[in-house]
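Student: Quick one, structure for this:
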Amino acid sequence: MEIKILGTGCANCKKLEVNAKEAVKELNVEAKITKVEDIKDIMKYGVMRTPAIVINEKVKMFGKVSSVDEIKKYINDEK
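Tutor: Next up, the predicted model:
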């Protein structure tokens, strides 16, 4: 599973990354988490507001920081 955190490095982007790592840990799933900070790469996903989370190349949420429980649901939807 591949999880991408889209954002330019703001505090909310960092918090989303922390929450994603915690969700992966709690679910004990194999996942690669990467950050996408280049605005051109972010725009390729059609995201106009960050932070955003992409799982297996599907945008799951943008414009807010998802909670650990929300991210766990996104991960389970992709299993």
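Student: only C-alpha atoms for contact and neighbour calcs from this point on.
Tutor: Noted.
Student: ok, the residue nearest in space to the middle of the chain - contacts?
Tutor: Central residue of the chain (C-alpha atoms, centre = their mean): Ile53, 2.5 Å from the mean position. Neighbouring residues of Ile53 by C-alpha atoms under 8 Å, 6 or more residues apart in numbering: Ile3, Lys4, Ile5, Leu6, Leu16, Val59, Lys60, Met61, Phe62.
Student: To compare with the earlier structure, here is another sequence to fold:
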Amino acid sequence: MEIKVLGTGCASCKALYETVKQAVAELGIEATVIKEEDLMQIMNYNVMSMPGLVINEKVVSAGKKLSVGDVKAFLTK
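Tutor: Model (predicted):
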């Protein structure tokens, strides 16, 4: 599983990255967590609100602060 946190380095983006890492650890799943800060790459996902969450190349959230529980729900769907 590949998970990308899209964001240009804002506090919300950094927080989501940490939240995703925590959710992955708590679930005990094998996943690569990537923090994508390149605006050109982010635009490829058509995400205009940060932070964005991409799981296996599918945008599942944009512009929202997610809890660990929210992230776990996306990861276990």
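Student: now what about the TM-score between them?
Tutor: Overlay of the two chains. TM-score (TM-score structural alignment, normalised by the length of the second structure): 0.97; 77 aligned residues with a C-alpha RMSD of 0.6 Å.
Student: returning to what we had before: quick check: closest non-adjacent residue to the residue nearest to the centre of the first structure.
Tutor: Excluding its sequence neighbours, the residue lying closest to Ile53 of the first structure (C-alpha to C-alpha, 6 or more residues apart in numbering) is Ile5, at 4.8 Å.
Student: tell me the secondary structure for that neighbour?
Tutor: Judged by DSSP: H, G, I helix; E, B strand; the rest coil, the three-state class of Ile5 of the first structure is strand.
Student: from memory it sits against Val36, does it?
Tutor: Yes - counting by C-alpha atoms under 8 Å, Ile5 of the first structure does reach Val36; the two are 6.0 Å apart.
Student: Looking at those two, which one has more neighbours?
Tutor: Using other C-alpha atoms under 10 Å as the criterion, Ile5 of the first structure and Val36 rank with Ile5 on top: 25 against 17.
Student: Ser67 of the second structure: how many residues sit nearby?
Tutor: 14.
Student: tell me the secondary structure for Lys35 of the first structure?
Tutor: Assignment for Lys35 of the first structure (three-state DSSP): strand.
Student: Burial check on it, number of neighbours?
Tutor: A count of neighbours around Lys35 of the first structure, defined by other C-alpha under 10 Å, yields 16.
Student: How much space separates it from Thr50 of the first structure?
Tutor: 12 Å (C-alpha to C-alpha, to the nearest Å).
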